[in-house]
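**Q** next comes the sequence, and after it the predicted model I'd like to discuss.
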Amino acid sequence: MPEGHVIHRLAGTYTDRFGGRVTSVTSPQGRFAASAKLLDGSVFEAAEAFGKHLFLGFGDAGWVRVHLGLYGKVAFAEGPGGAAVGQVRLRVSTSDGHADLRGPAACELIGEAEREAVLDRLGPDPLRADADPERAWRRISRSRTSIAALLMNQEVVAGVGNIYRAEVLFRHGVDPYREGRNVTRDEWDAMWADLVVLMRAGVGAARIDTVREEHTPEAMGRPPRVDDHGGEVYVYRRASMPCLVCGTPVAQADLAARNLFWCPSCQEA
C-alpha cells in the first residue's frame, strides 16, 4: 500500500497539472459515472493529501476522496486521452493532459463536512505543516500497544506505512515490541522529527531512502539494493540478511497481519 509520501506527491502533481483550470471529469469504467457527471466542466481548484487520503477539490461541487488501498494507481499522460485502457475509475483531463485512476479502495464525491469528518479520525501527518505531534504522543504515551503497531495506526500517525515504520524504529534503536507507554518523550520527539525529514525526502525523490551517508552502497562498497520498492533501507524486506550496522541477521515476524522487520541487536529489547 502506498505510504504518505506517495499521496502527497500525487496531490502536488494533480494541482500542478489541473489547478485553476476547467476540467473534463469522466468515469470510463462507469462506477463513478453519476458523480463524474456532477463534476464535469468544473474548475479543479487544488488537490490535498492527508495521510493516505487524497482529496481532489472542485470548489462548491465538492471533493473527490481517493484512497488507493493495495491496488490503486494514478497515471498521468499528455493530451486529453483517447479510449481508456483498463478499468479507469476516474479520469480528470484538459486539452493538454489527463490523469487516470485505476483500482482504488475508495473513490467518492463528498462535501466539506464529510471531508472534515475523515480528517478528524486521522492522527497528525508528518508531511503537513499543520501537524501536531503532541496529539500522537498523548495516544502513544498511554498505550500498552506496541510502538510498531501504534505507528501503523492511522488514527495515531497518518501516512506512515510498513517501510517508514520499520526504518524509523531501527534508526532510533527502538524495540518494535516495546509498549507505547514505555517510549520516552525524547525518543518520540526524535522519531517524529526523523519522519518529517525522511518522508519529505521521499516526496522529492519518489522513493524511500533511509540509510545514513556512512551506510550507502558507495560508502560501504556494497551493491545497491534491488527491490520492487526501491530505495536504500536498513531492515525493511531484508530478513536474514546482515544488518548494515552490526552484521546481525535482520529478523522478521508477523504483527497485526503485516510483516515486521528489525535488528535484534541494534533494537535490543
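**A** Ah, there it is.

**Q** drop to CA atoms for contacts and neighbour counts, all remaining ones
**A** OK.

**Q** how about the helices in the chain?
**A** In chain order, the chain shows helices spanning 4-18, 33-39, 112-120, 133-142, 147-152, 162-171, 185-205, 217-220, with DSSP state H as the criterion.

**Q** buried residues in stretch 80-91?
**A** Along stretch 80-91, the positions that meet the burial threshold by neighbour count (16 or more other Cα atoms under 10 Å) are P80, G81, V88, R89, L90, R91.

**Q** pick the one among those residues closest to G30.
**A** For G30, the nearest member of these is R89. The distance, counting by Cα to Cα, is 6.9 Å.

**Q** just to check, that closest one is in contact with P28?
**A** Yes: under the criterion of Cα atoms under 8 Å, R89 lies in contact with P28, with a separation of 6.4 Å.

**Q** report the contact partners of the closest residue to I110 other than its chain neighbours.
**A** Of all residues beyond its chain neighbours, the one nearest I110 is W63 (5.3 Å), with distances taken as Cα to Cα, 6 or more residues apart in numbering. Neighbour list for W63: F55, L56, G57, L109, I110, G111, E112, R115 [criterion: Cα atoms under 8 Å, 6 or more residues apart in numbering].

**Q** next up, a structure to set beside the first:
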Amino acid sequence: MPEGHTLHRLARLHKRRYAGGPVGLSSPQGRFAAEAEKLDGQVLVSAEAYGKHLFHHYGPLGTVHVHLGLYGTFGEAPLPETAPVGQVRMRLVGRTHWTDLRGPTRCELLDPAQVDAIKARLGPDPLRRDAKPDQAWERISRSRTTIAALLMDQSVLAGVGNVYRAEVLFRHGVSPMLPGRSLDRALWDAMWADLVTLMRAGVRVGRIDTVAPEHLPAAMGRAPREDRHGGEVYVYRRAGMPCLICGTPVAHKELAARNLYWCPACQPE
C-alpha cells in the first residue's frame, strides 16, 4: 500500500497540472459515471493529501476522495489522450496532461461534512503543517499496545506505513514490541521529527531512503539494494540479512497481519 509521501506527491502533481482550470472528468469503467458527469468541465480548485487519502476539491460541487488501498494506481501522461486501457475508474484531463485512476479502494464524491469526518478519524500527518504530534503522543502514552502496531494505526498517526514504521524504530533503537506507554516522551519527539524529515525527503525524491551517508552502498563498499520499492533502508524486507550497523541477522515476524522487520541487537526488548 502506498505510504503517505506518495499521496502528497500526487496531490502536488495534480495541483500543479490540473488545479485552477476546468478539467474533463469521465469514468470509462462506469463505476464513477454519475459523479464524473456532474464534475465534467468544472474547475478543480485544489488537491491535498491527508495521510493515505487524496482529496480533489471542486468547491461547492464537492470533493473527490480517493484511497488507493493495496492495488490503486494513477497513471499520468501528456496530451493528447489515448483510449482507456483496462478498468479505468476515473479519467482526469487537464490543459497539458491526463491521468487514469485504476483499482482504488475508494473513489467517491463527498460533501464538506463527509470530508471532515474522514479527517477527524485520522491521527496527525507528519507531512502536514497543521499536524499536532501531541495528539499522537496522548494515544501512544496511554496504550499497552506495541509501538509497532500503534505506528501503523492511522487513527494514531496518518500516512506512516510498513517501511517508515520499521525504519524509524530502527533509527532510534526502539524495540517494536515496546508498549506505547513505556516510550519516553523525548524519544517520541525525536521519532516524530525524524518522520517529518524522512517523509519530506520521500516526497521530494519519490522513494524511501532512510540510511545515513556513512551506511550507503558506496561508503560501505556493498551492492545497492535491489527491490521493487527502491530506496536504501536498514531493515525493511532485509530478513536474514546482516544488519548494516552490527551484522546481526535482521529478524522478521508477522504482527497484525503485516510483516515486521527489526534488528534484535540494535533494538533490544
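**A** Received, thanks. Here the structure is a predicted model, which is why all the values come from computation and not from measurement.

**Q** sorry, back to before: nearest to P126 of the first structure among the buried residues of stretch 80-91 of the first structure?
**A** Sorting the buried residues of stretch 80-91 of the first structure by how near they are to P126 of the first structure, with Cα to Cα, puts L90 at the top with 28.0 Å.

**Q** please report how far the spatially most distant residue from the centre of the first structure lies from W63 of the first structure.
**A** The C-alpha centroid of the first structure is most remote from G221, which lies 30.8 Å away (Cα atoms, centre = their mean). Going from G221 of the first structure to W63 of the first structure by Cα to Cα, to the nearest Å gives 49 Å.

**Q** with distance to A166 of the first structure added, can I get the buried residues of stretch 80-91 of the first structure in a markdown table?
**A** Rendered in a markdown table, the data for the buried residues of stretch 80-91 of the first structure read as follows (distance: Cα to Cα, whole Å):
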| residue | distance to A166 of the first structure |
| --- | --- |
| P80 | 41 |
| G81 | 40 |
| V88 | 33 |
| R89 | 33 |
| L90 | 33 |
| R91 | 35 |
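
**Q** in strands, which of these appear?
**A** Among those, the ones falling in strands (DSSP state E) are V88, R89, L90, R91.

**Q** of those residues, which is the nearest to A36 of the first structure?
**A** Distances from those to A36 of the first structure were compared by Cα to Cα; the smallest belongs to L90, at 7.6 Å.

**Q** give me the neighbour count for the nearest residue to that closest one once chain neighbours are set aside.
**A** Beyond its immediate neighbours in the sequence, the residue positioned closest to L90 of the first structure (Cα to Cα, 6+ apart) is S27, lying 4.7 Å away. Applying other Cα atoms under 10 Å, we find 21 residues neighbouring S27 of the first structure.

**Q** same deal with the one 10 residues further on?
**A** Per other Cα under 10 Å, the neighbour tally for K37 of the first structure reads 14.

**Q** if we can go back for a sec, mind checking the helices of the first structure for the one nearest to A105 of the first structure?
**A** Among those, helix 4-18 comes nearest to A105 of the first structure, with 13.8 Å by Cα to Cα.

**Q** give me the buried stretch members for that closest one, please.
**A** Buried-residue list, helix 4-18 of the first structure, by 16+ other Cα under 10 Å: 4-15, 17-18.

**Q** what is it packed up against?
**A** In terms of contact count using 3 or more Cα pairs under 8 Å, 6 or more residues apart in numbering; DSSP states H and E, helix 4-18 of the first structure is assigned the packing partners strand 46-50, strand 53-57, helix 185-205.

**Q** ok, back up a step: nearest to V43 of the first structure, of the buried residues of helix 4-18 of the first structure?
**A** Using Cα to Cα, these come closest to V43 of the first structure at F18, 8.5 Å.

**Q** A47 is in contact with T15 of the first structure, correct?
**A** Yes: with the criterion set as Cα under 8 Å, T15 of the first structure and A47 qualify as a contacting pair; they are 5.4 Å apart.
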